[in-house]
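**Student:** Sharing a model that was predicted from the sequence below.
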Amino acid sequence: MDLVRQFDGERSEEEAIHAFLGHHPGSFEPEWLRRLIRQSLLPKGILIYAHQDPARVAVSSQPKRAFLFLKLPIFPPSVVDVVAQWLSFMFQWPALLCGALLFVASHVYVYGVLIQERHVDFNQLNAAGILLIMLLSTLGTICHEFGHASAAAHYGCRKMTIGWGLYIIYTVLWTNVSEAWKLPRRQRAMIDIGGVYFESLFLLLTLALYSETGNLVFLFAFVMIDLNIVMTLNPFLRMDGYWLMSDLFGIVNLRKQQTAWLEEIAAKLFGNGSGAPRSSLSERAKWALGIYSVAGAIFLIYLLTVIFKFVILNVAGAYPAMLQAFWHDALAGMTALELLGGFFEIFWRSLMLLGAAVMLLSLGRRAIGMVARVGMFRAAAQQRGV
């Protein structure tokens, strides 16, 4: 705000920056202030050029499709706003506390009791079970998006849309909460976490269905949806976790700051740090981001271990015999419906194994990249005689 006050309608950008630094010598680099003006204050309409119409500022120039190849609205504001306002009471502190306690209790029960006691065999699932898991996962994702909208409605946002999009090869849902940028950072952070909050409550439904029926489909759905939640909270992807950390600590360009910080750490470990980019993250933000990332990585590794043990190994172990049986039955004669059902059984198992292979390949490539980067720091350190 002190910087904004220097724009009196007569000063240029450089003159305003110079005047600001005159009141706050050494507080900020001029280039950082220029980026703040051009990347935030002007796009958001906090500052405007003399020739601009004040009624038309802060209108995003981003293409409608943006990073999505397809972007189709599903629920219009006339639906989203009504539902979101009706559910906005869930973001009052008593409801939030109750939701947090239920989240912890359900996870302790599932991973501490059910997963340990039951012999979970993924091959027990048939095509109908897989379709049911996909349906439950989709419903959980819809709840996730209404969580964002309900949190935004709790803080007064309106005209929200929920839609479907295609990102690379993935189908995604999105929620337009454009009015949220006007809110304080902590309220924006609550909107960021609102989707996970509602999706976690949806987990309670799958757990209740499992307790009532004893059907392993609902237990598998719990684990699969949980994995989606953890991936959403990853602060290194542009998903909820990324925006949560950005809003909590007011970090602009969090991705670049993370990269600079990690390279800074590597340079300190394997060199003198002089060649690494300098991160502008505060010490508080670094500690919080570090703890958040480590805790998230530990839980993600645990979930992946559970899935690998109870899903991938089971499917891979039974896959050759299933292929042989399908081929034998096909040669012996099958109806078209039986052939289609058998093909689907093979198809979704093949997709799961392919997905596991791609994930392992991606992790391997990332590990090789990290080793290569460490090697670069070591080589640079040796050249400097460190």
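**Tutor:** Nice, I can see it. Numbers count the residues shown, from 1 in each chain.
**Student:** hey, let's count contacts and neighbours off CA atoms from now on
**Tutor:** Will do.
**Student:** Which other helices and strands does whichever strand or helix holds Leu36 contact?
**Tutor:** Taking DSSP states H and E as the definition, one finds Leu36 inside helix 30-36. Using 3 or more Cα pairs under 8 Å, 6 or more residues apart in numbering; DSSP states H and E, the elements in contact with helix 30-36 are helix 13-23.
**Student:** Please compare the first structure with the one that follows:
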Amino acid sequence: MTTTDATWTRPRLRAEVVLGPGQWRGEKLVHHVKDPETGWFYRVGPREHFLLSRMDGTRTLDDLATEYAATFGKRLGPENWQQLFGMLHQRQLLDGATDPAALARLTATAAEGAARTKRGPLSARWPLYDPDRFFDRLLPRLAPLFGWWFVLPALLVVLALTGYVALHLPALLGVVARGDRPLAAILASVVITWLIVFLHECAHGLTCRHFGGRGTEIGVMWRFPMLAPYCKVDDIVLFTPRRRVATAFAGVFVSMLALVPFAALWIWGAPGALHDLAGTMLLFGTATAALNLVPFLRLDGYYMLSHALNLADLRTDSYRFWGRLLRRGPAAVRAYRPRDRATYALYGLASLGFAVTLVTLLVHYWYVTLARWVGGGWAVAILVAEVLVLLAFAGWLARRRAAGTVRSG
């Protein structure tokens, strides 16, 4: 590799490399670094981010060392520079010091890693196309809709629609409970639901594009027991918390706005097949949006809460927090910020309460149903057998993940 002296004396990151703001991961603050050419996202600490953000080709190593010492109270030595430049060389992030073969290897490795995460018995993704060009053509026409003059009134409409559905829930349930709907109406509701879900995912991608990121992939996702479209917006980690929340909320927001015509048809339309279809869409559409906002499921509401708190992975880090606390006591979590200790503790307890309540209701419902079919004794036996099968399946998944981790390491 041939480089100029300026590459090392006045280092500069490649122009396309993007540095993201800090997010808390447990007790540590992390920053994401994106290399669009290879597709890699890297995590660095605040000290590395401080240096990388100043590598613009105008500062010498002495300048960087002086600024670093003024901020962190420590002078960088030769071994520190060697370690930093070794990382930058390995990841091919320095301008004027890249190797095409190394970049190709990094690109291939990123693609292989993405492919490994797309298949599994409980979740899988099948990419269909890259929507970036489509979003680029569409965004200029929709850009005015991102202004507060539209967002605020539309949000009030969504809140009013939600209140209306809640107040008229018995009437809407009555429409859905009827068993005399024709097959055409059922198929129409399924097709319309899928179209709204597609709009939901496009809203995530367009909002991400509006804030300067990319929606790199649209496809179909399997997440047991649901099959639905998805839009991949990895660049969200490069946004500020407010923009991350807006990107996560955009899907539910557009889904609810898509129900406004059905609300008008339900309120002012004449009784008939279309009126019943409107009621069905209002009920299921609002219920789906509400489910999306539950912060204990890995859906939009969970990500909105994580982003609002500026936490990288609220659920995983809450479990890790409780694991440390239960195994080693309060001393093991003393390094966490006080706010985060409270957040992880409360979210972990609330998540456990939600899971226990949900499982209890499901088991009770399934037991009552089985008992009505086969009697109480057989119902208990079937439930025990199902629990054993689920435990065996969970053990198989754990072994498979452990084997995959060993192979990737």
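**Tutor:** Perfect, thanks for sending it. Worth saying up front: this structure is predicted, and the values here are computed from it rather than measured.
**Student:** Fetch the TM-score of the aligned pair.
**Tutor:** For this chain pair, the superposition-based TM-score is 0.56 by TM-score structural alignment, normalised by the length of the first structure; 288 aligned residues with a Cα RMSD of 5.1 Å.
**Student:** one step back: after the helix holding Leu36 of the first structure comes which helix or strand?
**Tutor:** Beyond helix 30-36 of the first structure on the C-terminal side, the first helix or strand identified by DSSP H and E is strand 70-75.
**Student:** ok now that following strand, how far from the chain's centre?
**Tutor:** Distance, stretch centre to chain centre, for strand 70-75 of the first structure: 19 Å (Cα atoms, centre = their mean, to the nearest Å).
**Student:** again, but for stretch 288-301 of the second structure
**Tutor:** A distance of 11 Å separates the C-alpha centroid of stretch 288-301 of the second structure from that of its chain, computed with Cα atoms, centre = their mean.
**Student:** which other residues reach it?
**Tutor:** Here stretch 288-301 of the second structure makes contact (Cα atoms under 8 Å, 6 or more residues apart in numbering) with Ala248, Phe249, Gly251, Val252, Ser255, Met256, Tyr302, Tyr303, Leu305, Ser351, Phe354.
**Student:** do the same with stretch 332-352 of the first structure
**Tutor:** Counting by Cα under 8 Å, 6+ apart, stretch 332-352 of the first structure makes contact with Asn126, Ala127, Ile312, Val315, Tyr319, Met322, Leu323, Phe326, Ala330, all of which sit outside it.
**Student:** Columns secondary structure, neighbour count and distance to Ser350 of the first structure on top of those residues, output as CSV?
**Tutor:** As requested, those are exported to CSV (DSSP: H, G, I helix; E, B strand; the rest coil; neighbours: other Cα atoms under 10 Å; distance: Cα to Cα, whole Å):
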residue, secondary structure, neighbour count, distance to Ser350 of the first structure
Asn126, coil, 16, 14
Ala127, helix, 17, 13
Ile312, helix, 20, 11
Val315, helix, 21, 9
Tyr319, helix, 17, 8
Met322, helix, 15, 11
Leu323, helix, 15, 10
Phe326, helix, 18, 14
Ala330, helix, 16, 18
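**Student:** Check those and tell me the two furthest apart.
**Tutor:** Using Cα to Cα, the two most remote members of the contacts of stretch 332-352 of the first structure are Ile312 and Ala330, lying 25.5 Å apart.
**Student:** ok, now which ones touch the aligned partner of Leu201 of the first structure in the second structure?
**Tutor:** Aligned by TM-score structural alignment, Leu201 of the first structure pairs with Leu257 of the second structure. For Leu257 of the second structure, the contacting residues are Ala154, Val157, Val158, taking Cα under 8 Å, 6+ apart as the criterion.
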